[in-house]
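Peer 1: Any chance you can model this:
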Amino acid sequence: MATAYHNLSDYDFNSVPDASEMRFGIVVSEWNHNITGALLEGAVKTLKKHGAKDENILVYTVPGSFELTFGSAQFVKSGKVDAVIALGCVIRGETPHFDYVCSGATQGLTHLNATQDIPVIYGLITTNNMQQAEDRAGGKLGNKGDECAVTAIKMIDFVCRLRK
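Peer 2: Okay, the predicted model is just below:
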């Protein structure tokens, strides 16, 4: 469903499992920090709202969205987390750079999901302009960070239920 028809921060609180024993890695891009900082804030706040402990939320930055794949892969390899949340923002410019960064990051994160044993949550905002990014980082369309946190909790629970 298009974000324009669904607020990213709206969800059924009771449908989200307890996160008190879950461990999260968050990789956040420094590029477009005004947006990615808001995404990070939303993700951490939502994780804590569902019981995640401060010591179980590890946050590391990478220079840009293209580096989210490497950062996420390092978290996966560390064995310190049950899920990784990758947060970034790419805003279309005047060159095809946007297409390459978005495609590379998307393919890289998808590859990790298909080949690794822990979920990697896609929190890359790709927009045509800054206003669209702001709308998705705590603005009128909610916060993609909230949505990513809920997704991480639910995917950890999914994996735990499968392994029982």
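Peer 1: use CA for all of it now, contacts and neighbours both
Peer 2: Will do.
Peer 1: Name the SS class of the residue lying closest to Val159 once chain neighbours are set aside, please.
Peer 2: In space, and not counting its chain neighbours, Val159 is closest to Ile118: 7.9 Å by CA to CA, 6 or more residues apart in numbering. In three-state terms, and counting by DSSP: H, G, I helix; E, B strand; the rest coil, Ile118 is coil.
Peer 1: And for the one 3 residues further on?
Peer 2: Secondary structure for Ile121, judged by three-state DSSP, is strand.
Peer 1: For the comparison step, fold the sequence that follows:
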Amino acid sequence: MATSLQNLSIYDEQSVPSASKMKFGIVVSEWNRPITDALYQGAKNTLLKHGAIEENIITIGVPGSFELTAGARLLAKKTDVDAVICLGCVIQGDTPHFDYVCQGVTQGITQLNVKFKIPFIFGVLTTDNQEQAEERAGGKHGNKGDEAAITAIKMVDLSCRLKK
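Peer 2: Next up is the predicted model:
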């Protein structure tokens, strides 16, 4: 469903399992920092709201959205996280750079999901302009960080249930 038809921060709280025994990695792009900081706050606050322990949330920054894949891979290899949330923002410009970055980060996160036994969550905004990014980072369309955190919790829970 298109974001313009649904608020990213509205969800059925009863459908979200407890995150109290889960460990999360969050990789945040430094590019478009006001937006990515808002995405990060949304994700972290949502994890905490659902029982995650602050010490079980490992956060690292990377220079840009393209580097999210490398940062997420390093977190998965060097820590014992149950899921990695990738947060970034790519805003359309005047050159095809937008297309290359969006395609690269999308394919990179997909490859990580295939290669590793933990989920990697795509929390990257790909917008036409700054206003659309702001609307999805705590504005009128909610916060993509909230949605990414809920997705991470549900995917870790699914993985645990399937192991049993």
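Peer 1: Measure how buried the residue nearest to Val159 of structure 1 is and give me the count.
Peer 2: Each residue near Ile118 of structure 1 was counted by other CA atoms under 10 Å, and the total is 21.
Peer 1: what do you get for the one 10 residues further on?
Peer 2: Asn128 of structure 1 has 12 neighbours, counted by other CA under 10 Å.
Peer 1: now the one 3 residues further on
Peer 2: Other residues near Gln131 of structure 1 come to 12 when the count uses other CA under 10 Å.
Peer 1: Sticking with it, tell me its helix or strand.
Peer 2: Applying DSSP states H and E as the criterion places Gln131 of structure 1 in helix 130-135.
Peer 1: Next, the buried residues of that helix.
Peer 2: Neighbour-count burial for helix 130-135 of structure 1 flags 132-135 (criterion: 16 or more other CA atoms under 10 Å).
Peer 1: quick check, nearest of these to Asn14 of structure 1?
Peer 2: Asn14 of structure 1 has its nearest neighbour among the buried residues of helix 130-135 of structure 1 in Asp135, at 25.6 Å by CA to CA.
Peer 1: Wait, the closest one touches Leu141, no?
Peer 2: Yes. Using CA atoms under 8 Å, Asp135 of structure 1 is in contact with Leu141, at 5.2 Å.
Peer 1: got the contact list for stretch 103-119 of structure 2?
Peer 2: With CA atoms under 8 Å, 6 or more residues apart in numbering as the test, stretch 103-119 of structure 2 has contacts from 65-69, 73, 76, 82-84, 120-122, 152, 155-156, 159.
Peer 1: same question, stretch 8-17 of structure 1
Peer 2: Outside stretch 8-17 of structure 1, the residues touching it (CA under 8 Å, 6+ apart) are 50, 136, 141-144, 146-147, 150, 153-154, 157.
Peer 1: Counting neighbours, which of the residues you listed end up buried?
Peer 2: Buried residues within the contacts of stretch 8-17 of structure 1, counting neighbours by 16+ other CA under 10 Å: 50, 136, 141-144, 146-147, 150, 153-154, 157.
Peer 1: Turn those into TSV, columns for distance to Leu109 of structure 1 and secondary structure.
Peer 2: TSV is the format used below for these (distance: CA to CA, whole Å; DSSP: H, G, I helix; E, B strand; the rest coil):
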residue	distance to Leu109 of structure 1	secondary structure
His50	25	coil
Arg136	20	coil
Leu141	24	coil
Gly142	23	strand
Asn143	20	strand
Lys144	16	helix
Asp146	19	helix
Glu147	17	helix
Val150	18	helix
Ile153	18	helix
Lys154	18	helix
Asp157	20	helix
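Peer 1: I'd like the residues you listed as JSON lines, with distance to Asn128 of structure 1 appended.
Peer 2: Converted to JSON lines, these look like this (distance: CA to CA, whole Å):
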{"residue": "His50", "distance to Asn128 of structure 1": "33"}
{"residue": "Arg136", "distance to Asn128 of structure 1": "12"}
{"residue": "Leu141", "distance to Asn128 of structure 1": "15"}
{"residue": "Gly142", "distance to Asn128 of structure 1": "17"}
{"residue": "Asn143", "distance to Asn128 of structure 1": "17"}
{"residue": "Lys144", "distance to Asn128 of structure 1": "16"}
{"residue": "Asp146", "distance to Asn128 of structure 1": "21"}
{"residue": "Glu147", "distance to Asn128 of structure 1": "21"}
{"residue": "Val150", "distance to Asn128 of structure 1": "26"}
{"residue": "Ile153", "distance to Asn128 of structure 1": "30"}
{"residue": "Lys154", "distance to Asn128 of structure 1": "30"}
{"residue": "Asp157", "distance to Asn128 of structure 1": "34"}
